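S.K.: Quick one, structure for this:
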Amino acid sequence: MTAPPDTAPTVLACGEVRTCVLPSRRPLDSDAAAQLLQLRADERVLVSKRPNLYVLSPQTLTGVDCRLPTANGAKVRVVGTVAVRAALTEGRILQSSAYFRTPAQGPDRRRPWGHYLIRPGVLEPLGRLPESAAAQGVLAGGRPGELDLGLIADGVLTPLVRHPLLDQRAPLKSRHTRLRWAALPADPGQGPAIEEFTLAEDDLRTVRLRVPAGTEPAAIAALCEDFALHDWLLTTVVRLLDGRLGPVEGPDALTALRPAVEHLMHLWMPRARGDRTLRALWDVLEHDPGFTRQWDNLVQRVRDRLALLNALPKQPVAQPARAGEKT
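M.R.: Purely as a prediction, here's the structure:
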């Protein structure tokens, strides 16, 4: 995790990703998406159209001066800035992401804000950082008054979903999901690894990683945004189809299946972007819990049901009797 000049090497990077469906009846095209995600006037929005439409906002910064959550109760004060950005995939799935990096030790006293502003996305501890306890503390969630990355990510997401460009007519019912991540340095000579991936209650997921020294936190954030996007897709389709692939025929069955087919099934594309070295971590999730295996099974079940519905004989529609005719 590369540090800017005059800072010690990074020993911990953490972040949180919020994912939701865009509240718009139609997906946004590239121009509208760029307008939506223009978070700063002095930097351009990045637009990628291959292999799918992906729009990334400029990075913004949120200044913080607070305690960092720790698993062992250690009182660690951090000062600096959290990096925040937003992304829109295929004009349909909106994400906001907040993340930071921190060195093992900082000064005993707070420095002027100018010192922190030239180190974007860096939080310096006052004193020594217990990196493992801090990683677990961030993943578990802090107490009131401690750093809350989800709150910072929501600070970007909330105004975006209320943007005048959007008609507030979401194409399907879904929930927001949260993915928290923490990355510690890997041992010398070791590659990246996922130490833990958990599905918690209240649509929370946590990921604990090991990454080689020199890995940019923005690259780790991109990987976790990709994890979060596909976890949201899988979670949402499972909920859409829950109890609806039973013996249901006719319009009711089509109504149940249509949102998944029209709006979600074409979005599955893990590893479409990001650092090539970190993309290998997708192999862990493909093995256990088996993201794509479960997705392919759901898609096949939907296709089988649609084929069955298409093969069933059409039921005649009763015509209303005309005046004077016997029924």
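S.K.: Please make it C-alpha for all contacts and neighbour counts, starting now.
M.R.: OK.
S.K.: Please enumerate the helices of this structure.
M.R.: Secondary structure of the chain (DSSP state H): helices located at 30-36, 113-117, 131-140, 149-161, 217-241, 251-259, 276-279, 282-287, 291-311.
S.K.: Now render those as TSV, adding distance to Leu22.
M.R.: Conversion of the helices of the chain to TSV gives the following (distance: least, Cα to Cα, whole Å):
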stretch	distance to Leu22
helix 30-36	11
helix 113-117	32
helix 131-140	26
helix 149-161	7
helix 217-241	13
helix 251-259	14
helix 276-279	26
helix 282-287	25
helix 291-311	21
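S.K.: another one to check against the first:
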Amino acid sequence: MRPPTDAATVVLTCGEVRTGLLPSFQPLDSRAAAHFLQLRADERVRVSERPQLYALSPDTLTGVDCRLPAVDGAKVRVVGTVAARAVLTEGRVLQATAYFGAPAAGPDRRQPWGHYLVRPGLLEPFGRLPEQAVAKGVLRGPQKGELDLGLIAEGLLGQLRRHPLLDQNAPFKSAGTRFRWVARRAPDGEGPSITRFTLAEDQLRTVELRVPAAQEASAVAGLCEDLALHDWLLTTVVRMLDTSRLGAAGGAAAVLALRPAVDHLLHLWMPTARVDRTLSPLWEVLEREPGFSRQWQTSVQRIRDQLALQAIPLLREALASR
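M.R.: Now for the predicted structure:
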């Protein structure tokens, strides 16, 4: 048996993040978050309270023997394990991620399961891996009989949403998002880069990255979780603004529609707070186009302006009653 494959042999890393509101009226504190995300008894949940409450579960593994998505129709059979984990931010936003890495080539024969279990989160192809075709196939989405990372992530999300700690009474209605990503090896001597970022229909986002050869898959997954979190925050707040009917509805109705954003979301905006420092410059690309923070600040200012406008009549009434 050959030794476990190291990170330098991985040429393609792929994953999908599902993001949504925790179905609980009250956010979970650090102790409850640690209990909530204890997916394995042999490994602790990582909890941090600065600069915001953040809890990361240990990885769980799903064994697979199936085909990978490939746009050219190639039948790329892989065997190994897909890693999945969950993240809870400020006890309020829940994410589940499923991801794997793949080397440029694998054995021609199927190996015993012990061979794959000592390589967690690695899928080995039979023969050579058509890297570009698989990367495009993953971003397009699986076809019948192909590996579905979103299904694994959604399964973990569903499992956690049924946890007895949750009262199933979310403070407001919101839709979840899907964030699909692939990361290919950058040319020698080059740093990380974003090749393409798209906002598709049906709450789907896709991103194609280039990362240095030695970059760990878990760090890339962390970057994509951060991107997915802030995309969900922005999407949710923009939808609140759209449905609040500013300027058309009565002032009190608009304030009630926007209050959940103030109570639960506005303080969560902290890009790259926990992104690997070698990958954090990629946020600068999204700040230029599509301009995440510019749109966020504009939306936040609209909310604050609306609240200020509604406060003026109340102040007048208070002064008149003196």
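S.K.: Please state their TM-score.
M.R.: Between these two chains, after superposing, the TM-score reads 0.95 (TM-score structural alignment, normalised by the length of structure 2); 314 aligned residues with a Cα RMSD of 1.5 Å.
S.K.: between the helices of structure 1, which gets nearest to Val84 of structure 1?
M.R.: Counting by Cα to Cα, Val84 of structure 1 lies closest to helix 149-161 out of the helices of structure 1; the figure is 6.7 Å.
S.K.: what's the average distance of that closest one to structure 2?
M.R.: When structure 2 is superposed, helix 149-161 of structure 1 averages 0.7 Å from its matched positions, counting by mean Cα distance after the TM-score superposition for structure 1.
S.K.: which other helices and strands contact that helix?
M.R.: Helices and strands in packing contact with helix 149-161 of structure 1 are listed as strand 10-21, strand 76-89, strand 93-103; criterion 3 or more Cα pairs under 8 Å, 6 or more residues apart in numbering; DSSP states H and E.
S.K.: would CSV of those strands with distance to Ala134 of structure 1 and mean neighbour count be doable?
M.R.: What follows is those, written out as CSV (distance: least, Cα to Cα, whole Å; neighbours: other Cα atoms under 10 Å):
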stretch, distance to Ala134 of structure 1, mean neighbour count
strand 10-21, 8, 26
strand 76-89, 9, 24
strand 93-103, 10, 26
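S.K.: and of these, who's closest to Arg44 of structure 1?
M.R.: Using Cα to Cα as the criterion, the shortest distance between Arg44 of structure 1 and these is 12.5 Å, found for strand 76-89.
S.K.: Please name every helix or strand in contact with the closest one.
M.R.: Secondary elements touching strand 76-89 of structure 1 (3+ Cα pairs under 8 Å, 6+ apart): strand 54-56, strand 60-68, strand 93-103, helix 113-117, strand 123-125, helix 149-161.
S.K.: Tabulate the ones you listed (a markdown table), appending distance to Val261 of structure 1.
M.R.: Output for those, formatted as a markdown table (distance: least, Cα to Cα, whole Å):
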| stretch | distance to Val261 of structure 1 |
| --- | --- |
| strand 54-56 | 20 |
| strand 60-68 | 35 |
| strand 93-103 | 15 |
| helix 113-117 | 46 |
| strand 123-125 | 43 |
| helix 149-161 | 23 |
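S.K.: Out of those, which gets nearest to Leu281 of structure 1?
M.R.: Comparing those under Cα to Cα, the one sitting nearest is strand 93-103, at 19.2 Å.
S.K.: on contacts alone, who are the packing partners of that closest one?
M.R.: Strand 93-103 of structure 1 makes packing contacts with strand 10-21, strand 76-89, strand 123-125, helix 149-161, helix 217-241 when contacts are defined by 3+ Cα pairs under 8 Å, 6+ apart.
S.K.: quick one: that strand to chain centroid distance?
M.R.: Distance, stretch centre to chain centre, for strand 93-103 of structure 1: 9 Å (Cα atoms, centre = their mean, to the nearest Å).
S.K.: That strand vs structure 2, mean deviation?
M.R.: For strand 93-103 of structure 1, the mean deviation from structure 2 after alignment is 0.4 Å (mean Cα distance after the TM-score superposition for structure 1).
S.K.: In a markdown table: the helices and strands packed on strand 93-103 of structure 1, plus distance to Val302 of structure 1.
M.R.: Supplementary listing: those in a markdown table, determined by distance: least, Cα to Cα, whole Å:
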| stretch | distance to Val302 of structure 1 |
| --- | --- |
| strand 10-21 | 21 |
| strand 76-89 | 23 |
| strand 123-125 | 47 |
| helix 149-161 | 30 |
| helix 217-241 | 9 |
